[in-house]
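Engineer: Fold the following.
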Amino acid sequence: MRLSVTRSDLDEAIGALVGNFSIEALPKDTQKFDDLRDHLPVGTRVYVAYTSGSTAEIVDAAEKLRHQGMEPVPHIPARRFASHDELKGFLGKLAARAAVKQVLLVGGDVARPEGPYAASLDVLRTGMLEGHGIEAIGLAGHPEGHPGVAREALRNALIDKCEYAAKVGLDVSLVTQFLFDTDKLFAWHADFVENAAPGIAVDVGLPGLAKMTTLMRFAKDCGVGASFGMLTRHAGRAFKLATSFSPEDTLLELADGVRKSGRPIFRSVHFYPFGSFEKTAEWLRGLQSQRPARGQPHLAEAL
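Structural biologist: Reported below is the predicted structural model:
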């Protein structure tokens, strides 16, 4: 249900979440614009998704992002690399051409490994990341669980990755799968994250301004169909389901939960545009630029 609040502390919570937002992009998204600084604040972390195309496209995208003042964060899907040399070559190009310092390390969405890495921890243990100048890694978080991995296995893997990262001096953060149900998010953070990796930075994944048909497909594929279904049960949202999704309500609920906790539980929000990169970027830039001033609407009212 849409929140109706205008308190300054809620404004502060919203501002903290969107003040350092990050966004997902396909390599082709970055090639559509002459200058991304017209669409995103300088320094924005832009996660470059690993597509079925060549890794050259990802390197090109990361290089363009770096040259235009963004912080490129390429995906490194462990199971997609056929050999150590392939991964080494990819990391080398990212370092040489885009000065990449951060990556998102994931297992990869293929049933069988295409090479020597069965899990993201296998890539981490090679030492190649820090060997190529990587200083920070993002790991995937699953507030609604993983459709193919048991909760205890996820917990043990997170602990192992954090222990290795600490040993070699890599910063670690979690980027969650996109979600709609903030109650599940807060429960997951309290029960799973605080026990497995207390104090780790968490970026909350939210959908961008995507078409509902596209969002429904991704929700099913990513295992968040249950929380997506809750949208249809809320009065006042039915008409939205026939057109497009907007993250306003979920962001308000998230900020309100953070406000009530009395502490900055999450570092920021991370947006998955699902084909609406430009629209989502413009919406975020506009929201981020709004700072409550005397006589001006609160951020909560602007959403």
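
Engineer: contacts, neighbours, all on C-alpha from now
Structural biologist: OK.

Engineer: So what's the residue count around Ala187?
Structural biologist: 13 (other CA atoms under 10 Å).

Engineer: Here is a second sequence; please produce its structure as well for comparison:
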Amino acid sequence: MTTRRKPSATSLPPSRATNHGSSAARSRLTLDGFSLEMTGNDVADLIKAKDVIPHGTKVNITYLGNEDLEMRAIAAKAVRSLGFVPVPHISARRLRSREQLEEFLDRLRDVGATEHVLVVGGDPAKPAGPYKDSFDVIRSGILPRYGVREVGIAGYPDGHPDISSDTLWASFEDKSASLKDQGLDSVIATQFSFDAAAVNSWINEVRTRGIESPIRVGTPGPAGIKRLLNFARRFGVGANAMVVKKYGFSLTNLMGTAGPDTFISDLSKLLTSEHRSTKLHLYTFGGLLATAEWAHKYSETHS
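Structural biologist: The predicted structure is shown next:
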């Protein structure tokens, strides 16, 4: 993804979009209760990092096209056995049939990993089966039958290159309403961003629309700068010179690594006391162990 959309809060009245929280108490953003991300192939890395990850941490498990059912189930079981909370992804457009979705949920239930899931549309431009987007999976009513209690839905503070802002918001509200109607808890997990102001504006718009679900703001753990920018281009994250300079690195110097310290500090200054339900989700582009060690050090330094 290479297109950078304007922050959605430009549709708000100026007083809400620019001055929200100017007179309110600030909400200090910490790493308390952060979550992590891994693939089905990262079990060995998770074991190496287990001693520096807080007990009970939520660990999202991606649903990649080159991984099979058993690999995903083994990863979910490992997360749980190590004392963490597995949050398997369900990629709607990768599902070939309703039966495949039920088989996946049934296998997750076997390993005690269906309480928390995250439902995304997925990368394929053309659906492999009956689910064209995450809303189709959610409104099917299948999830609670397998013990799902909380469903994560995706948020896009930088917009989406293939989906209009109006469509994103309509779908977002539909998913939130459907989960509420089914008696399921919901949590919002955002795509990572380098732009704290855009994230803050997006959070304000979520709340203005009456959606009170907890929000997990995506940010990359420490990783190589070139690698970070490659992921940014892939996912449509804004990475212009001014934004990445605020993040702490330069587009003209791709050597070395960068961490999210600056982003977290900037976002913390913008959030208000109304945003106490905002936590961080760490994308492990630089590896699970490096991300976990950084988080441990950051927490100690800023405690």
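
Engineer: For the second structure, which residue occupies the most central location?
Structural biologist: When CA atoms, centre = their mean is applied to the second structure, the residue found nearest the centroid is Ala189 (3.3 Å).

Engineer: aligned partner of that one in the first structure?
Structural biologist: Applying TM-score structural alignment, one finds that Ala189 of the second structure aligns to Val175 in the first structure.

Engineer: show me what contacts its match?
Structural biologist: 138-141, 202-205, 270 (CA atoms under 8 Å, 6 or more residues apart in numbering).

Engineer: got TSV for those, with secondary structure, neighbour count and distance to Leu87 of the first structure too?
Structural biologist: Below are the contacts of Val175 of the first structure laid out as TSV (DSSP: H, G, I helix; E, B strand; the rest coil; neighbours: other CA atoms under 10 Å; distance: CA to CA, whole Å):
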residue	secondary structure	neighbour count	distance to Leu87 of the first structure
Gly138	strand	22	17
Leu139	strand	20	18
Ala140	strand	19	20
Gly141	strand	25	23
Val202	strand	23	26
Asp203	strand	25	26
Val204	strand	26	28
Gly205	strand	24	27
His270	strand	27	26
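
Engineer: can you give me the helices for the stretch 201-303 of the second structure?
Structural biologist: Using DSSP state H, counting those that start in this stretch, the helices of the stretch 201-303 of the second structure run over 225-235, 241-247, 261-270, 288-301.

Engineer: Let me know which of these is the nearest to Tyr146 of the second structure.
Structural biologist: With CA to CA as the criterion, Tyr146 of the second structure lies closest to helix 288-301 of the helices of the stretch 201-303 of the second structure, at 29.2 Å.

Engineer: what's the angle between that closest one and helix 261-270?
Structural biologist: 50 degrees (axes from the mean of the first three to the mean of the last three CA atoms, to 10 degrees).

Engineer: quick one: helix 288-301 of the second structure to chain centroid distance?
Structural biologist: Computed by CA atoms, centre = their mean, to the nearest Å, the chain-centroid distance of helix 288-301 of the second structure equals 18 Å.

Engineer: If you count neighbours, what's buried in that helix?
Structural biologist: 288-295 (16 or more other CA atoms under 10 Å).

Engineer: Let me know the closest of those residues to Ser27 of the second structure.
Structural biologist: When the buried residues of helix 288-301 of the second structure are compared against Ser27 of the second structure (criterion: CA to CA), the nearest one is Ala295, at 19.2 Å.

Engineer: What does the closest one correspond to in the first structure?
Structural biologist: Under TM-score structural alignment, Ala295 of the second structure pairs with Leu284 in the first structure.

Engineer: and the gap between that match and Leu206 of the first structure?
Structural biologist: Distance, Leu284 of the first structure to Leu206 of the first structure, using CA to CA, to the nearest Å: 12 Å.

Engineer: Can you work out which other helices and strands pack against the lengthiest helix in the second structure?
Structural biologist: Secondary structure of the second structure per DSSP state H: the longest helix is helix 165-181. Applying 3 or more CA pairs under 8 Å, 6 or more residues apart in numbering; DSSP states H and E, we find helix 165-181 of the second structure packed against helix 134-139, strand 150-155, strand 185-190.

Engineer: Let me know which of the ones you listed is tucked in deepest.
Structural biologist: strand 150-155 (a mean of 23; mean count of other CA atoms under 10 Å).

Engineer: In what element of secondary structure is Glu37 of the second structure found?
Structural biologist: Using DSSP states H and E, Glu37 of the second structure falls within strand 35-38.

Engineer: what does that strand correspond to over in the first structure?
Structural biologist: Using TM-score structural alignment, the partner range for strand 35-38 of the second structure is residues 22-25.
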